[in-house]
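Asker: here is my input; please provide its structure:
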Amino acid sequence: MNQFFFFYFAGVITLTSVLVVTLRNPVYSALSLLIMFFHVAGLYVTLHAEFLAAVQIIVYAGAILVLYLFVVMLLNVKREDRYHAQLPVAALLGLTFLTTVLLTAVSLRDAGVHAETADGAAGTPGNTETIGRALYSMYLFPFEVASLILLVAMIGAIVLAKRDLFERREP
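Answerer: I've put the predicted structure just below:
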């Protein structure tokens, strides 16, 4: 039953990812992206990573997609047909990716690796606790650097948005 859900989520994720790139209307592309984000969250649930599924929905489907739609509506993107010249390269890369996935699946099947997960015992820590311990112990420095970069980006966005406050006005 787990394989059925995996293949369902993987198929929908693949289909909506292709739709994000191929649809001409940016709003329809964003809706396809929303469907993809929800199915990625469903894939996380099948892997017993409920915290990552919630973060996927809150951060990506909630914040990133709204930001994407805001930029699309703000910029009023003109329609240009310059991407169809890249179709042969895209087809070659897609074929390469499909071949890699198939070869990996065959090698994993021959190695006898199964994707079955063991049920957690009562004494093992939960998913959220494990992520928290790893984030604040082993990955503390990269986490702080990422937060500092986000802070600088936020201050830069405020400065660019409120540029007239910092410029001198002549009487």
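
Asker: going forward, measure contacts and count neighbours with C-alpha atoms only.
Answerer: Will do.

Asker: biggest helix in the protein by residues?
Answerer: helix 87-111 (DSSP state H).

Asker: so what touches whatever helix or strand comes next after that helix?
Answerer: Tracing the chain C-terminally past helix 87-111 and defining elements by DSSP states H and E, one meets helix 127-136 next. Helix 127-136 is contacted by residues 49, 50, 51, 143 when judged by C-alpha atoms under 8 Å, 6 or more residues apart in numbering.

Asker: mind putting these into TSV with distance to residue 93?
Answerer: Shown next, in TSV, are those (distance: C-alpha to C-alpha, whole Å):
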residue	distance to residue 93
49	31
50	33
51	33
143	33
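
Asker: the residues you listed in helices, which ones?
Answerer: 50, 51, 143.

Asker: identify the residues contacting the nearest residue to the first one once chain neighbours are set aside.
Answerer: Sequence neighbours aside, residue 44 is the residue nearest to residue 50 in space, at 6.5 Å (criterion: C-alpha to C-alpha, 6 or more residues apart in numbering). Residues counted as contacts of residue 44 (C-alpha under 8 Å, 6+ apart) are 50, 52, 53.

Asker: one more to put side by side:
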Amino acid sequence: MTAALFYFIACLTIISALFVVLNRNPVYSAVMLVFCFFSLAALYVLLEAYFVAVLEIIVYAGAIMVLFLFVIMLINVGKEIAATSIIVKAKVLPFVLVVLFSLNIILLILWRNEGLHQSNTISSVGSITAIGQALFTKYLLPFEIASLLLLVALIGTVYLAKKRVS
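Answerer: All right, here's what the predicted structure looks like:
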């Protein structure tokens, strides 16, 4: 059951990622990217990395997608998009879905008895303790450099915004 759910969510992730790349409308691409992020979070939940799944939803599906949508709305690309033929979309979508569904069925038949085996070392990767220990021991210097870089970007943004207002 877990293996079938994993393969189903993985196929959903691949399909949504293909729609992100192949869609000409950037707003629809952004919506499909949000769906892709949520399906990745579901894969993290299946791997029992709950903290990483929550971070995926909050950081990527929340903050970064809001930023993408603001940029898309500000540059107003709606008028510049060439109208794509509905006939081409109607032929490509079912083909992609049939191919991915067939691959999913083949994988389930071939590896039906194996299942998903999870080792003990993988279960500690997504835990809050392991992430905290790695950030503040082995990766302390890159973590501090990233925080300084974000602080400089924040100060620069405030400076530029204040300069335009006055």
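
Asker: now the TM-score, please.
Answerer: Here the superposed chains carry a TM-score of 0.70, computed using TM-score structural alignment, normalised by the length of the second structure; 133 aligned residues with a C-alpha RMSD of 2.7 Å.

Asker: what is the nearest of the contacts of helix 127-136 of the first structure to residue 77 of the first structure?
Answerer: residue 143 (34.8 Å; C-alpha to C-alpha).

Asker: once you drop chain neighbours, what's closest to that closest one?
Answerer: Nearest one to residue 143 of the first structure, counting by C-alpha to C-alpha, 6+ apart, is residue 135 at 7.1 Å.

Asker: now residue 82 of the second structure: how far from residue 14 of the second structure?
Answerer: As defined by C-alpha to C-alpha, to the nearest Å, residue 82 of the second structure lies at a distance of 25 Å from residue 14 of the second structure.

Asker: so for those two, which sits in the more crowded spot?
Answerer: residue 14 (16 against 9; other C-alpha atoms under 10 Å).

Asker: in the first structure, what range does the strand or helix carrying the more buried one match?
Answerer: Using DSSP H and E, residue 14 of the second structure maps to helix 2-22. On the first structure, the counterpart of helix 2-22 of the second structure by TM-score structural alignment is residues 2-22.

Asker: what does that stretch contact?
Answerer: Contacts for stretch 2-22 of the first structure (C-alpha under 8 Å, 6+ apart): 28, 29, 30, 32, 33, 35, 36, 39, 40, 42, 43, 46.

Asker: how about that stretch: buried residues?
Answerer: 9, 10, 12, 13, 16, 17, 19, 20 (16 or more other C-alpha atoms under 10 Å).

Asker: circling back: what's the closest of the contacts of helix 127-136 of the first structure to residue 74 of the first structure?
Answerer: Closest to residue 74 of the first structure, out of all of the contacts of helix 127-136 of the first structure and judged by C-alpha to C-alpha, is residue 143, at 31.5 Å.

Asker: burial check on that closest one, number of neighbours?
Answerer: 13.

Asker: aligned partner of residue 100 of the second structure in the first structure?
Answerer: Under the alignment (TM-score structural alignment), residue 100 of the second structure pairs with no residue of the first structure.
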